[in-house]
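J.: how would this look folded up:
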Amino acid sequence: MAAEQTGQCLCGAVRLQITSLNSDVHACHCENCRRQTGVCTMTVMVPPDGLTMQGAEAVTTYQSSDWAARSFCSRCGTSLWYRFTEPGDQADYFLNAGLLDDLTGLKLTQEIYYDRKPDAWAFAGDTEKLTGAEIEALYAASPKE
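T.: Coordinates of the predicted model:
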């Protein structure tokens, strides 16, 4: 995968330059992700200092739970990312993988809230599968800075 990546929303109002991209793709089957995207959210993790954005004025953020906020383009509605919001979180971007201009080298490695996945779909390949209880326990046990 290239050291640098670019991406954008559907209308191009929000353009992204990514300098630190993890090639692992995570799929989330929770209710919020399903409602936001219609299926599930497939994300790549980008640290805060690994993302530069043009068009920030078009980004709208919605506090979707007690612990996370989701951002989208206010012009075309494209889902951009979600971030944890609890104090002490690193606030990494869980960037929607479909925004990237080049998806070469990405690999689906993890599915979370797997116990909430509808029967209508299943992904090929071997992934780590975590239930809602397992991911919430991991998150609760994470050290806060």
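J.: going forward, measure contacts and count neighbours with C-alpha atoms only.
T.: OK.
J.: Need the residues that contact the longest helix seen in the chain.
T.: Using DSSP state H, we find that the single longest helix of the chain is helix 132-141. By C-alpha atoms under 8 Å, 6 or more residues apart in numbering, the list of residues contacting helix 132-141 from outside reads 30, 112-116.
J.: Selection in PyMOL covering whichever of the residues you listed are buried, please.
T.: A single PyMOL command is used to select the members of the contacts of helix 132-141 judged buried by 16 or more other C-alpha atoms under 10 Å:
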select buried, resi 30+112+113+114
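J.: Point me to the residue sitting farthest from the middle of the protein.
T.: D119 (22.2 Å; C-alpha atoms, centre = their mean).
J.: Please give the structure of this sequence too, so both can be compared:
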Amino acid sequence: MSHTGGCQCGRVRYEMEVLEQAHACHCRMCQKATGGLFAALVGAPKDKIRWTATPPEEFQSSSLARRAFCQACGTPLGFTYDQPDARQYVTIGSLDHPEDAPIQRQYGFESKLPFVSFCEDVPGERTDADPAAGEFLANMTSNQA
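T.: Here you go, the predicted structure:
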């Protein structure tokens, strides 16, 4: 089954073969990148997603990742880590059928805002709870102002 999505103005469109690891991320980088209280994202291996119209512009949001967006309408479209085997993530809200990507996990609990009641029955963790993730992120420098 194919899953499609894109930006508000339709300039950027994509198609994904699979939807994996649907999650909400409460980290400050995701909050700033989406302008929201958290980012809702779903991923696929890079070879299982393709841009079917104009590809998105990208912002190198940190020393480890790039954020995709539409330059024309401003829609945040997702992110990917700068690693060959990393997944490409898209914003769940940019899917044509966001109901196909129920959130299964939450990340970035260290930055979750105390007034946000969201997916309280969905497991969550702090970014530094996983030693491998902590090691990967230890030398990251943010390019967001």
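J.: so where do the strands sit in the second structure?
T.: Remark: strands assigned in the second structure by DSSP state E are 3-6, 13-16, 20-25, 39-45, 49-51, 57-59, 65-69, 76-81, 87-91, 105-107.
J.: Next, format those as JSON lines and append distance to F136 of the second structure.
T.: Below are these laid out as JSON lines (distance: least, C-alpha to C-alpha, whole Å):
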{"stretch": "strand 3-6", "distance to F136 of the second structure": "30"}
{"stretch": "strand 13-16", "distance to F136 of the second structure": "27"}
{"stretch": "strand 20-25", "distance to F136 of the second structure": "17"}
{"stretch": "strand 39-45", "distance to F136 of the second structure": "19"}
{"stretch": "strand 49-51", "distance to F136 of the second structure": "24"}
{"stretch": "strand 57-59", "distance to F136 of the second structure": "20"}
{"stretch": "strand 65-69", "distance to F136 of the second structure": "12"}
{"stretch": "strand 76-81", "distance to F136 of the second structure": "11"}
{"stretch": "strand 87-91", "distance to F136 of the second structure": "15"}
{"stretch": "strand 105-107", "distance to F136 of the second structure": "15"}
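J.: Nearest to E120 of the second structure, out of these?
T.: strand 105-107 (9.6 Å; C-alpha to C-alpha).
J.: residues in the first structure aligned with the closest one?
T.: Mapping strand 105-107 of the second structure onto the first structure (TM-score structural alignment) gives residues 110-112.
J.: That stretch: average distance to aligned residues in the second structure?
T.: After superposition onto the second structure, the mean distance of stretch 110-112 of the first structure to its aligned counterpart is 0.8 Å, using mean C-alpha distance after the TM-score superposition for the first structure.
J.: That stretch: how far from the chain's middle?
T.: Here the centre of stretch 110-112 of the first structure is set off from its chain's centre by 12 Å, with C-alpha atoms, centre = their mean, to the nearest Å.
J.: Kindly report the same for stretch 81-96 of the second structure.
T.: 6 Å.
J.: still on that earlier bit, and the contacts of helix 132-141 of the first structure as JSON lines, adding distance to T78 of the first structure?
T.: Below are the contacts of helix 132-141 of the first structure laid out as JSON lines (distance: C-alpha to C-alpha, whole Å):
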{"residue": "C30", "distance to T78 of the first structure": "19"}
{"residue": "I112", "distance to T78 of the first structure": "22"}
{"residue": "Y113", "distance to T78 of the first structure": "23"}
{"residue": "Y114", "distance to T78 of the first structure": "24"}
{"residue": "D115", "distance to T78 of the first structure": "27"}
{"residue": "R116", "distance to T78 of the first structure": "24"}
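J.: Counting only helices, which of the contacts of helix 132-141 of the first structure make the cut?
T.: Per DSSP H, the contacts of helix 132-141 of the first structure never map to helices.
J.: Let me know the closest of the contacts of helix 132-141 of the first structure to F123 of the first structure.
T.: Y114 (11.2 Å).
J.: Find the residue closest to that closest one in space, skipping its chain neighbours.
T.: T131 (5.0 Å; C-alpha to C-alpha, 6 or more residues apart in numbering).
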